[in-house]
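mind looking at a prediction? Sequence and model below.
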Amino acid sequence: MEQPYTTPEYQRCGLAAAGLAALRAEHPGFAWHTLGGHLADSRAFWAAVGAGVEGGYQQRYVCVHVSPGG
């Protein structure tokens, strides 16, 4: 997943949280990463969609099977 985005008129409606929840439900036990990183202006987003998620969403090291740049 890279740079999830919702157009302004639908932001803060819970769409991204619902989408991520559906992905977690369909693929339990998977670890997710975003190649776009967690920029300062998106920390509140990741905190909100990570509420109730064990470990939340936070920056971690990239898995060894993922090569830099994709």
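Thanks, I have the structure now.

could you use CA atoms for every contact and neighbour count after this?
Will do.

how about the secondary structure of the residue of the chain most remote from its centre?
Here the chain reaches farthest from its C-alpha mean at Glu9, the gap being 20.0 Å by C-alpha atoms, centre = their mean. With DSSP: H, G, I helix; E, B strand; the rest coil as the basis, Glu9 sits in helix.

how much space between it and Ala51?
Plainly put, Glu9 is 22 Å away from Ala51 if you go by C-alpha to C-alpha, to the nearest Å.

want to compare, so here's the second one:
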Amino acid sequence: MCRRCRLGWVEQPFTLPRYQRCGLASAGLAALRAEHPGLAWHTLGGHFDDSEPFWTAAGTGIPGGYQQRDICPHVTAGG
């Protein structure tokens, strides 16, 4: 997260296959947004074709929409 730019990134949320499509990843992302309000949310890497529907649904109505965006210059890798 970069509070200066008001940006946050998430990458590779994972749910065990038997619990997929139960809303757990979306709930986790919602909790993260609630804990860090006022940020626009993005991802870093390429999305697998089968994950595009998830990111589209998860990003609906969310500032930034979980679209791909590079890390800003204020954030260093691993920090």
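Yep, that arrived. If you're wondering where the values come from, they're calculated on a predicted model, not measured in any experiment.

re the thing from before, what's the residue farthest from the centre of structure 1 aligned with over in structure 2?
For Glu9 of structure 1, the aligned position in structure 2 is occupied by Arg18, per TM-score structural alignment.

counting contacts, what elements does the lengthiest helix in structure 1 pack onto?
Using DSSP state H, we find that the single longest helix of structure 1 is helix 15-26. Applying 3 or more C-alpha pairs under 8 Å, 6 or more residues apart in numbering; DSSP states H and E, one finds that helix 15-26 of structure 1 contacts helix 43-49.

what range does the helix it packs on cover in structure 2?
Aligning helix 43-49 of structure 1 against structure 2 (TM-score structural alignment) gives residues 52-58.

list the buried ones in that stretch?
By neighbour count on 16 or more other C-alpha atoms under 10 Å, the buried set for stretch 52-58 of structure 2 is 55, 58.
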